[in-house]
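**Q** mind looking at a prediction? Sequence and model below.
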Amino acid sequence: MNRVTMRINGTEYSIKGNETEEHLRRVGTTVNKMIESILEKNYMISTQSAAVLAAMNAVDEKLKAEDKLTTVKSQAGSVESGAASLNKEISDLKLEIDRLRSENENLAKALEDRKNNEGDDLLAKDKEIKRLETELHLTSESAREYRDDNEHISKMNKELKFELQSYKYKVLDLQKKLFDTQINQVKDKKERNPVIREKARSTNP
């Protein structure tokens, strides 16, 4: 686990995570910029309120990503025709969800540190972030299940096409055998029937 120390709105925070130090610093810098931007536009609000607004902005991005994923699922009427593009879009959404999860986790840690310094005012927001993390996990699992189902259906479709082609060849083979059998039956009938043989001789002097 990596750890970096970041100064967010004038206060130092220790950010820990399994990501690289560069990633953790980028998350801390992003959170700091979000809070600073909010304070610049709303200089009358408190630092705590700015932190809450920053959290709401992060959650807003996460919800938009979820809405986009829902839209993709609802438009996936034909699995085979849109499998390639749909899988790519799901993969992109999963990466976006992972990025938002990482940002939410680090934002939650920053808010936890501020809560320890300023009291328990952010406890409700901390619970909300944990709930959102659970929803992110469920969304990621749903995306994974949808991708697996799509791959399974594509595989079944290929197998059915192969089986159909095999049946076509079998039907053609049976038709040929039936035709050959009919010809042999006619030949046998002619050979067994003397009248037919006599007629055959008269027509072929």
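**A** Okay, I see it.

**Q** C-alpha only now, for contacts and for neighbours.
**A** Noted.

**Q** tell me which residue is most central in this structure.
**A** I90 (3.1 Å; C-alpha atoms, centre = their mean).

**Q** all strands for the protein, in order.
**A** For the chain, the strands defined by DSSP state E cover 2-8, 11-17.

**Q** if we can go back for a sec, I figured the residue nearest to the centre of the chain hits S142, correct?
**A** No: I90 lies out of contact with S142 (C-alpha atoms under 8 Å); the separation is 10.3 Å.

**Q** try this one side by side with the last:
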Amino acid sequence: MVDQIHGDDRAMTRRRLMRGVAWAVPTLAVSVAAPAVAASQLGPEVGGSTQFQSSCSGTTQTLTINGTGSYPSQGTWISNVPSAPAPTSATLTAYYPTDLAPLTWTRLGTGSPAWTVPVVDTSVAQISGYTAYSSTYSGAWTYDTPNRRFYNAARPHFQAVRSGRTCVTPVTIYVQRQVTLSGQAYSVRRGPSTLS
């Protein structure tokens, strides 16, 4: 519902503004110039923390995706959402320079099977000079009430080893997280970031 403002009705009181907001569909952000209600009208936001590393020893280069810490220092989450329904899936996509390809990822012992082993993903938006590797999460979610946030309970932990080739340094990557909630995909991309 969109309110039309005519003539003397332009002087919108806070009470009238709140009444209009109460009828709004709670999807994304509501665009109003009202700081008092803006904070409560934020839409879903995807975030998270995972360590990405690269190390070289002679002609062997090891790349690691490590999300094995505890929430809130590690994990994938979606904030500014109600306690139901829970998300249905999440995807973690890491874009590595094509110079490193092909990369074959394996699960490390502390990695959860709720995250699939990363594979080349051509269905996501591509970045020139990079290859996208995606891992999908289909496990349980936990709700953090004070932060209005769902976070995943399992952690990704993967490794790719390149042997017999020159190490590529520095390694610059992009990372994209996507969470699906109520049939809608929300995502955020970060980068470029240089691995140490």
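**A** Looks like it arrived, so ask away. It should be emphasised that the depicted structure is a prediction, and the values quoted were computed from it without experimental measurement.

**Q** need the TM-score between these chains.
**A** The TM-score (TM-score structural alignment, normalised by the length of the second structure) is 0.19; 68 aligned residues with a C-alpha RMSD of 5.9 Å.

**Q** before we move on, back to that, now tabulate the strands of the first structure in CSV and tack on distance to E159 of the first structure and mean neighbour count.
**A** Putting the strands of the first structure into CSV (distance: least, C-alpha to C-alpha, whole Å; neighbours: other C-alpha atoms under 10 Å) gives the following:
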stretch, distance to E159 of the first structure, mean neighbour count
strand 2-8, 48, 15
strand 11-17, 45, 15
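
**Q** now distance to I129 of the first structure too, for those strands, in TSV please.
**A** Shown next, in TSV, are the strands of the first structure (distance: least, C-alpha to C-alpha, whole Å):
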stretch	distance to I129 of the first structure
strand 2-8	19
strand 11-17	17
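
**Q** dump the residue contacts of L69 of the first structure.
**A** I90, L93 (C-alpha atoms under 8 Å, 6 or more residues apart in numbering).

**Q** and it, how far from E151 of the first structure?
**A** 18 Å (C-alpha to C-alpha, to the nearest Å).

**Q** one step back: figure out which of the strands of the first structure is closest to A58 of the first structure.
**A** Closest to A58 of the first structure of the strands of the first structure is strand 2-8 (C-alpha to C-alpha; 16.1 Å).

**Q** what sits up against the closest one?
**A** Residues contacting strand 2-8 of the first structure (C-alpha under 8 Å, 6+ apart): 12-21, 24-25, 28-29, 31-32.

**Q** how about stretch 83-95 of the first structure?
**A** A65, L69, V72, A76, S140, A143, R147, N150.

**Q** who touches F162 of the first structure in this structure?
**A** So F162 of the first structure contacts nothing (C-alpha under 8 Å, 6+ apart).

**Q** can you count the residues close to E89 of the first structure?
**A** 15 (other C-alpha atoms under 10 Å).

**Q** now stretch 153-165 of the first structure, how far from the chain's geometric center?
**A** Its chain's average C-alpha position is 23 Å from that of stretch 153-165 of the first structure, according to C-alpha atoms, centre = their mean, to the nearest Å.

**Q** okay, buried residues for it please.
**A** Going by neighbour count (16 or more other C-alpha atoms under 10 Å), the buried part of stretch 153-165 of the first structure is S154.

**Q** repeat that for stretch 173-184 of the second structure.
**A** I173, Y174, V175, Q176, R177, Q178, V179, T180, L181.

**Q** returning to what we had before: closest to T203 of the first structure out of the contacts of stretch 83-95 of the first structure?
**A** Of these, the one sitting nearest to T203 of the first structure (C-alpha to C-alpha) turns out to be N150, at 68.4 Å.

**Q** before I go, just wanted to say thanks for your time.
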